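# Have a look at this fold, sequence not included:
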């Protein structure tokens, strides 16, 4: 193989907006791949033009597996390494076989038009994700840029803002940025009534609504449940003990309502969770809770542990909140990645004894938490104790 994949970022301004390096590459190209819209932006030449067929991902995979003897040129929108095809190509064939010539990203152009600081702007995408996932980033005072899937996305986002108490947020839809047909439509979410416009757009949101935190400890009534719920104070301690981090995978065994898994995903926007739950009704409730909190796209549910653990991807962290047994601990400990963390909570004496035994063998920390909450007693107030929880936290050497 001697050929490379040359990825050229092109904006809505087409050939006129390209630099000399990009023009030279496309001028010498023998084969150029791109969408119909992108291919129309470059002048006619000797190169063979190949428009992506649907689904594009499958067509791209065929091209990347073709082992070319000569360079293959691929057009991408704006900056190919910003939510673009360039990232997919590099991950597939390796950086040494890819030459990227970036254009200006849609986010940079949008911030330039709006006068926003790009470094202080949260950027989301609905190109490969559901619009509902935007809800996880909503909080008062935050500026968001949302890459749209098509012309229907702005209205869907306005509806999402209204449904989540952010109806007074200002919305701007920026279409065909940098091109001759550039257009900016502004409004407020609660009165948004603009008809669908150009499919090539980005939605800017200045959030006005409730202040939301991603720190663990949501109120218990934030989750639908049947009593199988890690209560707020212990949940906050548990998620903190799990220490969610970038691109980690959590196993949540005996997930119940999914409260710990959901709080983990809210705290780690790039994290993923595999939940293990044997009860079908609880599984449905768990998934519903995950959709409510806009994290369902990063959560999958399997059956009963330890049987369902056998072919699950190895976790960076494990939480065991239900179904605790020696077999479950053994399966989780075996699958856990080196330097991964396991956190287990126990209420019954039998399970607390089991954790004490594992603590004696593997170390870590063993703590007993007792929580008391003020509650009415007749016309007075008293402390109502919850059942004490023993929590074992250990890192796998």
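In hand now; what should we look at? Everything numeric here is computed off the predicted structure, so don't read it as measured data.
# Please count neighbours and contacts with C-alpha atoms only from this point.
Fine.
# Please list all residues in contact with residue 171.
158, 186, 187, 188, 189, 203, 204, 205, 206 (C-alpha atoms under 8 Å, 6 or more residues apart in numbering).
# want to compare, so here's the second one:
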């Protein structure tokens, strides 16, 4: 296919770049030398510069052997659009007009709407005060009818030699002439208005591409009345609704999709999947200025943006045009959407922070594999930004995400680490601080960062008590630091027996506890049942080792249940959760275990083992027995239950030496049988 674009606008340049990327031969016709300079000719792109009559347009279309004409000229270029449409009608050539979306503003009562520049001049003729003109160099001659226009008017035009020469010849010069390329920010517009002392600001409804919203806000901030030359009716998208004729008007997005469908249309009418691209983009902590140049370029090139509402809003702050969006954060839903919409060739899925740290991007590639080429575009992660504010480097703190999941931070603090935690929910920091106080960690220093990178960014410091009962922003990062030196963690099990409160409750003694834990072969992320927890000694030692896992201490007796809680608090075993009840019934609602220690079974050992193996038939189980009746049950399990065949049985008897006057006597503990089976040794 061969394409002709009548351009000179942002839309024209985007379509030209799209055509080149799709290897579609295209000639772009622009009226000014400046417009031609913005386009780079290559093997697929030819630029024609100069105004064309209807007949000259017809000749250009014929000589190029055009198969499609796209009119992407300015919304106010009525004559060019009229001539292009007529030329295409004569040649029976498909014609598409690119309509620029009008932008809603809140200019309010300070906005005066007129149908033409002539009407604007008539209105200004009856006023006093200086005028700032931003309607283009072609309209400047009409303003010369104003009384004392050389002193009243300041004109802003494109920086082309042709435009400047024309403005100067009409009498606009010196400080009353500004030659600059837009669009312009609100701040720059406001500064220009104030510098010129403007009471009136005349502009066209140029849409987002022309920075219309920024002009409106600047006029209000500078105290200037905004005079808007409204678009011709034919250029208003809402006027085109309901047409039954063949569609001749499109948005820029629709036009890009049309080019794709023409260039890549397969036998089944879809874009070949091997040519489809999905970018997983890290949007950083929030501020648009922190996005990389690559991220901005990729966002501009994609046909559709996908992500949460907040991410999409941030993306549109840096784009020259609104893009079609799909609001979703669910991987399966996103993958299904992309596969259903086969015309989409380039899509961006947006994530907060960086796609490499605690990101929803994890697993997305697997879902899209085979159907799309997937690329990751990294962003600045919130922890990196936060720690840099505090003068810390990334390796100085353990990074933890608590977004949508529970994480134990206390074990890391007890190992002497600084912890940088991403928190989710307004009360999560308060709840964490309550836990710190409960486990005797009131000395921890808290630095909380809220709304990072946004104008309302806030950094607060204090102790846990300072944050209890206080709400924070739902997107908060906290740095936790202990002021005490050293660590509370032991590298090996074997807490002294006298470090546990016991009363009259049975307790697994130190040496038996060490052997039992060794036979359990715990991992850092183990899910452990301590059934019949008693004083809690085994469960607490397990919790202090399995810092990334959970220990469920099941106990039916009130006194023993209370002692387990007391000892857990004393030893700061924050990942030990107590369950009041009797096994196996108390196990029903618990997650499947990876490791189980049974210290007491109340005569229901076989039922308990069966219940555990139903939850996870590969669980590692260790049982302590002190009676021959319990040993008999263990032997029966080993003989009759195939899943217990690998049971290892050993008897342990501990004898201590006791001083009595000048003598040393031996004192023996009762022998204990340790059974271990299942899982891994």
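Received, thanks. These numbers were taken from a predicted model, which means no experiment stands behind them.
# circling back: which of the contacts of residue 171 of the first structure sits closest to residue 258 of the first structure?
residue 158 (28.1 Å; C-alpha to C-alpha).
# Next up, the contacts around that closest one.
Here residue 158 of the first structure is in contact with 167, 171, 189, 190, 192 (criterion: C-alpha under 8 Å, 6+ apart).
# count of residues packed around the counterpart of residue 35 of the first structure in the second structure?
Here residue 35 of the first structure is matched to residue 309 in the second structure, going by TM-score structural alignment. Residue 309 of the second structure: 14 surrounding residues under other C-alpha atoms under 10 Å.
# how far away is residue 309 of the second structure from residue 372 of the second structure?
24 Å (C-alpha to C-alpha, to the nearest Å).
# ditto for residue 565 of the second structure
53 Å.
# repeat for residue 363 of the second structure
14 Å.
# Between these two, tell me which one has more neighbours.
Using other C-alpha under 10 Å, the more surrounded residue of residue 363 of the second structure and residue 372 is residue 372, with 22 against 11.
# close enough to count as contact, that one and residue 276?
Yes. In this structure residue 372 of the second structure lies within contact range of residue 276 using C-alpha atoms under 8 Å: 5.1 Å.
# Strands along the stretch 101-250 of the first structure, start to end?
Remark: strands assigned in the stretch 101-250 of the first structure by DSSP state E, counting those that start in this stretch are 122-125, 143-147, 170-175, 183-188, 201-206, 249-253.
# Now distance to residue 354 of the first structure too, for these, in CSV please.
Putting these into CSV (distance: least, C-alpha to C-alpha, whole Å) gives the following:
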stretch, distance to residue 354 of the first structure
strand 122-125, 44
strand 143-147, 47
strand 170-175, 55
strand 183-188, 57
strand 201-206, 51
strand 249-253, 16
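# Among these, which comes closest to residue 41 of the first structure?
strand 170-175 (16.5 Å).
# The strand or helix carrying residue 638 of the second structure: which residues count as buried?
Under the criterion of DSSP states H and E, residue 638 of the second structure resides in helix 628-640. Counting neighbours by 16 or more other C-alpha atoms under 10 Å, one finds that the buried residues in helix 628-640 of the second structure are 630, 631, 633, 634, 637, 638.
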